[in-house]
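S.K.: build the 3D model from these lines:
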Amino acid sequence: MSSPPVLKPVHNQTGHDEPVYRDIAVVLTQTPGEDTSLNVAASLARRFGGELEVLQVLAMPAPVTDAWALMPDPDLMERYARIREAAAKRTIDLDSRMKSLGVTGRVHVLEALFDTPPDVAAAGARRTDLAVISRPDNAPADAALVHRYFAGLLLESGRPVLVVPATCDVSLPPRHAVVAWSETRECARAVHDALPLLEAAEAVDIVMVDPVPTGFEGADAFGASLAAHLSRHGVATRIVTDKSRGRPVSRIILDRASRARAQLIVAGGYGHSRMREWALGGTTRELFLESAIPVLFAH
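M.R.: Model prediction:
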C-alpha cells in the first residue's frame, strides 16, 4: 500500500520553513457581508496554497417534547426540510463562488439542534489553521449575533479568529500591521498565530499601553525582546509605547492603527472573563465592535 503524499512546507520570505494557513475555516452566520470574509479567506488561501473549509451552520428549531408526543411534529419536519433545501442550494452557490475566486475547498452543512450554533462552528473549526468571520456594520442585532459566534470560536476552537468588517476592502496579507502587545499568554499566542501574516508585512508596529517592568524587560527596553524574536523571523518592527491616561486601551490601539494606515491588528482575546467583558466592556469586545480593519485574535 503506497504512502500518502507529504505536503512540502511553504517557505517564507526569509527562506525558512514556517507554519502557514493550509486549511482556513470560513464561518457563515447568515448575516450581511459574508462575501467579505469569503473574499479575504480566499486571498489568504491563494497566498499560502491553502484550502477553504466553509462552515454553513444551520440553527435548527428545537423540538418541543412532552409525554404525549409520540409522533414527530409535521410542521417542524417541514421547517427542517425547508432549511436543508435552502442550505443545499446555497452550497451549490458557494462551490461556484470558490471556483470564481480561484481556490479549492469544501462546504460543510452543520446542523445545530441540541448544541448552540457557536459551539457547532467551533467544533468545525478545530481541524483548521485559522477561522475567518465577518462582522456586520451598522446592524447592532446582527453584530451581537456574530459576537456570540466569535466568542465561541475564540474560546472553544483552539484556533485564531480573524474578524473582518463587512465593509472593509483591505486585502491580506497586510503591508502594515499593528501588534497590541502586553505580557499575557493571549498576546503571545496571537503573535505566534499571526506569524505568516507578520512575515509578509513590510512594517509591524509593536504597540504597548502602560507597560510595566518585568524580569525580562526594564523600563528602558519595553518590547525589545519581542522585536528581537520577530526580527529572527524576518519581521521589521517598530516599538511604540503609550500611556492610557484614562482612555480605553482599545481606543489607543485603534488610533495607532489608523495613523499608521495599517491593514491588520493582532491582539490577544479575553484576557479577562467573558462575563467581565460583557458587564464592563473590555479591549477584546471593543476591538471586535469598533475596528475598521481586520483583527486577528487568539486565546
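
S.K.: drop to CA atoms for contacts and neighbour counts, all remaining ones
M.R.: Will do.

S.K.: tell me the gap between the longest helix belonging to the chain and the middle of its chain.
M.R.: If you go by DSSP state H, the chain has its longest helix at helix 74-100. Relative to its chain's centre, helix 74-100 lies at 25 Å (Cα atoms, centre = their mean, to the nearest Å).

S.K.: who touches stretch 90-109?
M.R.: Residues outside stretch 90-109 that contact it (Cα atoms under 8 Å, 6 or more residues apart in numbering) are 39, 42, 45-46, 51-58, 87.

S.K.: for stretch 179-186, same thing?
M.R.: Looking at stretch 179-186 with Cα under 8 Å, 6+ apart, the contacting residues turn out to be 187, 191, 204-209, 211, 253, 265-271, 298-299.

S.K.: first-to-last residue distance for it?
M.R.: 12 Å (Cα to Cα, to the nearest Å).

S.K.: again with stretch 269-285
M.R.: 9 Å.

S.K.: what does stretch 271-286 give?
M.R.: End residues of stretch 271-286 are separated by 13 Å (Cα to Cα).

S.K.: how many neighbours does S134 have?
M.R.: S134: 30 surrounding residues under other Cα atoms under 10 Å.

S.K.: got the buried residues for the host helix or strand of it?
M.R.: Assigned by DSSP states H and E, S134 belongs to strand 130-135. For strand 130-135, the neighbour count (16 or more other Cα atoms under 10 Å) marks 130-135 as buried.

S.K.: and stretch 252-268, by the same measure?
M.R.: 252-254, 256-257, 262-268.

S.K.: where exactly do the helices run in the protein?
M.R.: For the chain, applying DSSP H gives helices covering 34-48, 74-100, 117-125, 140-156, 185-193, 195-200, 224-231, 249-259, 274-280, 283-290.

S.K.: please give the structure of this sequence too, so both can be compared:
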Amino acid sequence: MGYKTILAVLDSTKSARQISDFSIALAEQFGSHVIGLHSEAVAAMPLIAPMEIPDPVAVQAMQDMAHEETRTIGQVFEEAGRREGVSTEWRSFLSSSGYGQAFTDSTRSVDLIVAAQGEQGAASENRSELETVLYESGRPVLLVPYIFKEPKPIKRVLIAWNGSREAARATFDALPFLKQATSVEIFSVVDSEAADASKALPGGEIAAALARHGVNVTVVTKELAELRASAHIENRLSDESIDLLVMGAYSHKRWWEVLFGGVTRTVLDSMTALTLLSR
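M.R.: Predicted structure coming up:
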C-alpha cells in the first residue's frame, strides 16, 4: 500500500521548488507518479480614471506576468522530475474564477495532495480559496512548513487523536507513512473532569488496529489542565522531535479556525512538522 499518484500544488514561485522537491522525494519513496498543478488567473480589467475606460495595455502586462510565473513554475517542477528520474506530469489551467472545476477535478483523483503551509498570520483571498478547494477535495493533504528547505525521512509520527470520524479518516489515510515510521504515537488531550469522560484509555482501540498492520505504536495522554490542546500538541511535537503530525480537519472551510475539537489556527501557524490533514 502506498501513494501511487501524488498531486503537487504549485501555487507560487516562492514555494514551487520546495513543494516539487518534497513531492518528488515522496514519489521515490512510494514509487509514485507526480502531477504538478498550477492555476493561472485571468487578469482583471484595470480601469483608467476618471472615465473608467478599460486599459488593455495594463491587462496584457498583467497577463504576461502571470504567463511568465506559470512558465517558471513548470520549469522548476519538470527539472526536479528529470533530475531524480521520477514519473511526472505538468498541468496548468487558465481560470477567470478562482481555481475552477478542472483544478478541483484533479485534486479528487489522487492518493495524496502536497501543498505549502500558508503565510503565518495571513490569509489572502487567493490562499483562502485554494485551501477551501483542497479541503473539499476529499483527499488527504500533506502541508509542508515554509521553514523546511529540503525533504527528510519521516521516522517519528504523532497522531492527534480525539476519537472523531475526521481523526479516524486521517489516521488510515496516513497508513503508508505509519507503516514505514520507526515510531508512531497516538496522542490524546483529555479532560478528566468532563461529565462524559471515559475511564478507558483514549486511543487504545485505534492503537490495536494499527498494530495489526505492523505499526510500531504507543499511546500517550495528557490532562487538559491549564494548557490549551494546541499547546499540548506543539509541546509534544518539539519534545519528541516529531517528523509528521496527523490530524483530522473539521467541518469548517478554514482549517485553522476549528481543528481537533477546538484547537485554533495556532497549530498550523507555528508548524514544526509535516502535517497530514483529512476530513
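
S.K.: now the TM-score, please.
M.R.: With the length set by TM-score structural alignment, normalised by the length of structure 2, the two chains reach a TM-score of 0.83; 269 aligned residues with a Cα RMSD of 3.3 Å.

S.K.: could you dump the helices of structure 1 to JSON lines with distance to V164 of structure 1?
M.R.: Shown next, in JSON lines, are these (distance: least, Cα to Cα, whole Å):
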{"stretch": "helix 34-48", "distance to V164 of structure 1": "6"}
{"stretch": "helix 74-100", "distance to V164 of structure 1": "18"}
{"stretch": "helix 117-125", "distance to V164 of structure 1": "17"}
{"stretch": "helix 140-156", "distance to V164 of structure 1": "11"}
{"stretch": "helix 185-193", "distance to V164 of structure 1": "16"}
{"stretch": "helix 195-200", "distance to V164 of structure 1": "15"}
{"stretch": "helix 224-231", "distance to V164 of structure 1": "24"}
{"stretch": "helix 249-259", "distance to V164 of structure 1": "15"}
{"stretch": "helix 274-280", "distance to V164 of structure 1": "20"}
{"stretch": "helix 283-290", "distance to V164 of structure 1": "9"}
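
S.K.: point out the most buried one among those.
M.R.: helix 117-125 (a mean of 24; mean count of other Cα atoms under 10 Å).

S.K.: what's the neighbour count on E226 of structure 2?
M.R.: By the criterion of other Cα under 10 Å, E226 of structure 2 has 7 neighbours.

S.K.: returning to what we had before: for the contacts of stretch 90-109 of structure 1, work out which two are farthest apart.
M.R.: Pairwise distances across those peak at 27.8 Å for R46 and L58 (criterion: Cα to Cα).

S.K.: hang on, the earlier thing: show me which of the buried residues of strand 130-135 of structure 1 is closest to H229 of structure 1.
M.R.: L130 (22.2 Å).

S.K.: so what corresponds to that closest one in structure 2?
M.R.: When structure 2 is aligned by TM-score structural alignment, L130 of structure 1 is paired with L112.

S.K.: do L289 of structure 1 as well
M.R.: Looks like L289 of structure 1 aligns to D269 there (TM-score structural alignment).

S.K.: so where in structure 1 does stretch 202-221 of structure 2 end up aligned?
M.R.: By TM-score structural alignment, stretch 202-221 of structure 2 lines up with residues 222-241 in structure 1.

S.K.: kindly check the end-to-end length of that stretch for me.
M.R.: 8 Å.

S.K.: just stretch 148-158 of structure 2 next, same as before
M.R.: End-to-end for stretch 148-158 of structure 2, by Cα to Cα: 18 Å.

S.K.: check which residues of it are buried.
M.R.: Buried residues in stretch 148-158 of structure 2 (16+ other Cα under 10 Å): 148, 151, 154-158.

S.K.: can you lay out these as JSON lines showing distance to S15 of structure 2?
M.R.: Putting the buried residues of stretch 148-158 of structure 2 into JSON lines (distance: Cα to Cα, whole Å) gives the following:
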{"residue": "F148", "distance to S15 of structure 2": "11"}
{"residue": "P151", "distance to S15 of structure 2": "13"}
{"residue": "I154", "distance to S15 of structure 2": "20"}
{"residue": "K155", "distance to S15 of structure 2": "24"}
{"residue": "R156", "distance to S15 of structure 2": "25"}
{"residue": "V157", "distance to S15 of structure 2": "24"}
{"residue": "L158", "distance to S15 of structure 2": "25"}
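
S.K.: take these and keep only those in strands.
M.R.: 156-158 (DSSP state E).

S.K.: nearest to T5 of structure 2 among the residues you listed?
M.R.: V157 (21.9 Å).

S.K.: counterpart of the closest one over in structure 1?
M.R.: In structure 1, V157 of structure 2 lands on A177 (TM-score structural alignment).

S.K.: correct me, but its match touches V204?
M.R.: Yes. Using Cα atoms under 8 Å, A177 of structure 1 and V204 qualify as a contacting pair, with a distance of 4.8 Å.
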